[in-house]
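Chemist: All I have is the shape, not the residue letters:
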């Protein structure tokens, strides 16, 4: 059995055996029954609904982008509204949405399927859920793949992950800038990567564009090389004053559930700063240090107004347990930067081997990886063989 742990928090995983499973090599599919699930509060697992106001359900506002000049007043208002709505409308369920409870639920799946041990492939936030499971139930793990991990520091967890977006965007944007510079004749964004970056920054706060539209589109687009053309066309249109292309967003019903669970788990797992002034200062500093993301990674969210944090003490990942974990990480990941994955590797110590893939994007195995990285993970899943040491592909 290979359990597919989705990211998020808040992403559905019920149909991942059909979606991710279609990409798996046949030798992996021959070895395992693939199992998908919707985590607690998601999709068909008693979905959480905070009954948010329509103005707070705009997918383009998924991230807490500051206003002009770094103003966070509207972010403060939204954060208060979202925290109030979730805690008034989330019922008893909302107090039980945590990563530790997801790990307990995973163990119930193992038990229900009659398995003594469980193998799993966790992606993005799913790596943290998988790491927590491997820490809480080390003897019940078989082959564990953690794909695109973040820093498991128990003092920061979700708060630290959001702040890491700033580093991730700076790591990854040069890939897009080089790609666009090679196509300057098509898009006219600049003949060098530096010129493309300058074009982006010159238009990112343009009053002729919807607020933060270019920054939000950029951060979404750099997850995968396949969306580089959409970002380039958006920047070209913005520069020329042409109609802007449509950037796909999730349907409202899916978004409101994902956003509610993302908020609840992130706020329940760890304590966040409560001072509004703290966020105002942090955004001002972050805008200078990381201009691509304009202060978003340091901005205030509903967690600043969450009533009880944390629900229980966060898990400290340690080397205690069997050496049966393989991590894979791209070198230039916008969401879970490589340095943060190294922190996860350090926390696990002898239990882990890390495969660092010299490419960019979010997700490594069979997504933004390469033949070397893919083959290493496949071999581990099929026969349990890992590299003797950490490797670079």
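Modeler: Perfect, I can see it now. The structure displayed is predicted, hence computed values, not measured ones.

Chemist: From here on, just use CA atoms for contacts and neighbour counts.
Modeler: OK.

Chemist: Report the buried residues of the helix or strand containing residue 86.
Modeler: Under the criterion of DSSP states H and E, residue 86 resides in helix 73-89. Across helix 73-89, burial judged by 16 or more other C-alpha atoms under 10 Å covers 75-76, 78-87.

Chemist: As CSV, the residues you listed with distance to residue 383 would be great.
Modeler: Below are the buried residues of helix 73-89 laid out as CSV (distance: C-alpha to C-alpha, whole Å):
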residue, distance to residue 383
75, 50
76, 51
78, 50
79, 48
80, 51
81, 51
82, 47
83, 47
84, 50
85, 49
86, 45
87, 47
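
Chemist: What is the most widely separated pair among these?
Modeler: The largest distance within the buried residues of helix 73-89, taken as C-alpha to C-alpha, falls between 75 and 87 and amounts to 18.2 Å.

Chemist: so residue 94 touches residue 264, yeah?
Modeler: Yes: counting by C-alpha atoms under 8 Å, residue 94 does reach residue 264; the two are 6.5 Å apart.

Chemist: what do those two both touch?
Modeler: residue 86 (C-alpha atoms under 8 Å, 6 or more residues apart in numbering).

Chemist: Mind checking which of those two has more residues around it?
Modeler: Using other C-alpha atoms under 10 Å, the more surrounded residue of residue 94 and residue 264 is residue 264, with 29 against 23.

Chemist: Put this next to the previous one:
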């Protein structure tokens, strides 16, 4: 259980498919590996029932001896239309794009007329994952984690040099050429938005359009996330205050501060396992608990449970808060830690100063709980700093998507740091967390944007996307009175004593 919390704490972010040749227009120069020479096999991805095409595509490195094979999954277009494919780029850094296959469910309409392509970058997923044995069960003790990370680096000192954003973009371009796609569109989520923006800078001639969800601009320092997480929690607090049920929990925000400030050894060892209710096998430290709250803010349906869970924790009942932590148990293994640190240390931590970290942490519930494992880890992962180029103006159509309550890539990133994108429009989901492409009408707007060549969208439907109802008690949210009456009329036979008992019990619910 403890190791599952530790894994979540280190995470940044995250139709019937025919077996046929790739659709879309083909490049005249197919490169060293042509589309005709590739022999795909049938494969499957988690969260999608239909078969996909699976390729092993050889790519060369920027340095000698860095050649490898990348695993690429393709969901073929259902029609014979010749629209450019959409490549989906994962976040992290360290998440595998093959983990995004579940997005095919909300993006079915887009998949009707274009291939959807998932490229596992070097060191992630099915492309020779570089996880240092830490992804499935990272130790909660930071000292031990750093020690194991150092051992991994010393055993593989050359491999981190091949894992960086420049190489990822070069690999992506080789995959595009190998599959014979003349131009492609890119969807990026979280750190994947930065990869997409760098691809736009280096290979503008290969790109049709961009959809960026949870935008991490090239110049931003997204690992400084404490202020963004605090703002997301404040927005949750404001929404709670406007809700007649949730405001009954009082000042749960201050209660959270007290819980974290007073978290001691006894609290750490008594925190219950969400699957058994028994004390956790090993201590759950306060930095892990703070990160669990941060991670809960990624998903509005989980964030809606926080006020109740924190109120209960303040009263001595840690089970609801433990249950929220348990919702993220499946995050373990989602980040390849060797890849994560190779990119993060060279491209993020190397640009951050101590005074910036302190300023970001000041006055927040998170403090340095998120960034500290990376600061400590990067001291044992000595990769050279890699600076990004100054962004040049680009005219590709770009659709930006943000959640107003995103705890790591807030809308201000898309609003204030992307002036070099000359043809952009921005969708902001009020109350939305991190990654909103599957919510409400967003998939339809994405399809319209891609199919229209980036014409201005009517965003009115975005306002219809609402926060989920707040958790009212152990049995979930409170039903609105009109819905209660409607349900009563549907399920209560006349003169049924059992139904009368059920009705009286329902009235007693908060």
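Modeler: Yep, it's here. On a predicted model such as this, the values are computed, not experimentally measured, just so you know.

Chemist: coming back round to it: what's the helix or strand just after the helix holding residue 86 of the first structure aligned against in the second structure?
Modeler: Per DSSP H and E, the first helix or strand lying C-terminal to helix 73-89 of the first structure is helix 99-112. The alignment of helix 99-112 of the first structure onto the second structure (TM-score structural alignment) covers residues 165-178.

Chemist: Would you mind listing the buried residues in that stretch?
Modeler: Quick answer for stretch 165-178 of the second structure (16+ other C-alpha under 10 Å): 165-178.

Chemist: from these, which single one is nearest residue 319 of the second structure?
Modeler: Residue 319 of the second structure lies nearest to residue 165 out of those, by C-alpha to C-alpha, at 41.1 Å.

Chemist: Checking residue 289 of the second structure next. Helix, strand or coil?
Modeler: At residue 289 of the second structure the chain is in helix, as set by DSSP: H, G, I helix; E, B strand; the rest coil.

Chemist: Run through the residues that contact it.
Modeler: 5, 260.

Chemist: likewise the one 5 residues further on?
Modeler: By C-alpha under 8 Å, 6+ apart, the contact list for residue 294 of the second structure reads 229, 366, 407.

Chemist: Can you tell me which of those is nearest residue 108 of the second structure?
Modeler: Nearest to residue 108 of the second structure among the contacts of residue 294 of the second structure, with distances taken as C-alpha to C-alpha, is residue 407, at 28.2 Å.

Chemist: which SS state does the aligned residue in the first structure for the closest one fall under?
Modeler: When the first structure is aligned by TM-score structural alignment, residue 407 of the second structure is paired with residue 334. Classification of residue 334 of the first structure by three-state DSSP places it in coil.

Chemist: give me every residue that touches residue 334 of the first structure.
Modeler: Residues in contact with residue 334 of the first structure (C-alpha under 8 Å, 6+ apart) are 165-172, 219, 222-223, 361-362.

Chemist: what do you get if the cut-off is 10 Å, keeping everything else the same?
Modeler: 164-173, 219-224, 360-362 (C-alpha atoms under 10 Å, 6 or more residues apart in numbering).

Chemist: Which of these fall within helices?
Modeler: The helices, defined by DSSP state H, take in 164-173, 219-221 from the contacts of residue 334 of the first structure.

Chemist: quick one: residue 178 of the first structure from residue 233 of the first structure, how far?
Modeler: 15 Å (C-alpha to C-alpha, to the nearest Å).

Chemist: Ok, residue 200 of the first structure next?
Modeler: From residue 200 of the first structure to residue 233 of the first structure the distance is 12 Å (C-alpha to C-alpha).

Chemist: returning to what we had before: and the match of helix 99-112 of the first structure, how far from the first structure on average?
Modeler: Its aligned residues in the first structure lie a mean 1.2 Å from stretch 165-178 of the second structure after superposition (mean C-alpha distance after the TM-score superposition for the first structure).

Chemist: what ranges do the strands span in the first structure?
Modeler: Applying DSSP state E to the first structure gives strands spanning 2-5, 34-35, 118-123, 141-147, 325-332, 352-360, 391-392.

Chemist: could you dump these to a markdown table with distance to residue 132 of the first structure?
Modeler: Below are those laid out as a markdown table (distance: least, C-alpha to C-alpha, whole Å):
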| stretch | distance to residue 132 of the first structure |
| --- | --- |
| strand 2-5 | 12 |
| strand 34-35 | 19 |
| strand 118-123 | 11 |
| strand 141-147 | 11 |
| strand 325-332 | 13 |
| strand 352-360 | 14 |
| strand 391-392 | 24 |
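
Chemist: Point out the most buried one among these.
Modeler: Among the strands of the first structure, strand 325-332 has the highest mean neighbour count (mean count of other C-alpha atoms under 10 Å), at a mean of 28.
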